[in-house]
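# sequence? don't have it. structure:
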């Protein structure tokens, strides 16, 4: 399960970068929601000690 959280976090950060750099006006708040979800996934992985 820990590996899955890490993969999800990496994918979300990549999507955030694509949206932030490629479509700054079109996507807006959704990009920041993805970033927050990625940070939460990474924090959960760190807290669980994996």
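Thanks, I have it. Keep in mind that what you see is a predicted model, and the values were worked out from it rather than measured.
# okay, CA-based contacts and neighbour counts for the rest of this
Noted.
# contacts for the biggest helix by length in the chain next, please.
Longest helix of the chain, by residue count under DSSP state H: helix 2-22. Applying Cα atoms under 8 Å, 6 or more residues apart in numbering, the contact partners of helix 2-22 are 27, 31, 32, 34, 35, 37, 38, 39, 41, 42, 45, 50.
# hold the first one in mind and look at this next one:
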């Protein structure tokens, strides 16, 4: 999810499309939160690991 967010950030920045920029930021934040919660040992959404 973080990688997809970075890709959307780059595409949005290069193509000057603000909605892609915004979606990219949101995906990076959500991905970072899921990664932090997952590494803390807690299950996220009923799953112990996200692959």
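In hand now; what should we look at? Being a predicted model, the structure only gives us computed values, none of them experimental.
# quick one: distance of the longest helix of the first structure to the chain centre.
Computed by Cα atoms, centre = their mean, to the nearest Å, the chain-centroid distance of helix 2-22 of the first structure equals 4 Å.
# of all the residues in that helix, which ones are buried?
In terms of neighbour count (16 or more other Cα atoms under 10 Å), helix 2-22 of the first structure has its buried residues at 5, 6, 8, 9, 10, 12, 13, 16, 19, 20.
# what residue lies at the spatial centre of the first structure?
The residue lying closest to the centre of the first structure (Cα atoms, centre = their mean) is residue 38, at 2.7 Å.
# return the residue of the second structure aligned against that residue.
Alignment note (TM-score structural alignment): residue 38 of the first structure maps to residue 31 of the second structure.
# so what's its match up against?
Residue 31 of the second structure touches 1, 2, counting by Cα under 8 Å, 6+ apart.
# helix or strand for it, which one?
Assigned by DSSP states H and E, residue 31 of the second structure falls within helix 18-39.
# residue in the first structure matching residue 7 of the second structure?
Under the alignment (TM-score structural alignment), residue 7 of the second structure maps onto residue 18.
# using the three-state scheme, assign residue 42 of the second structure.
Here residue 42 of the second structure takes the coil state, with states given by DSSP: H, G, I helix; E, B strand; the rest coil.
# report the angle between the longest helix of the first structure and helix 29-47.
150 degrees (axes from the mean of the first three to the mean of the last three Cα atoms, to 10 degrees).
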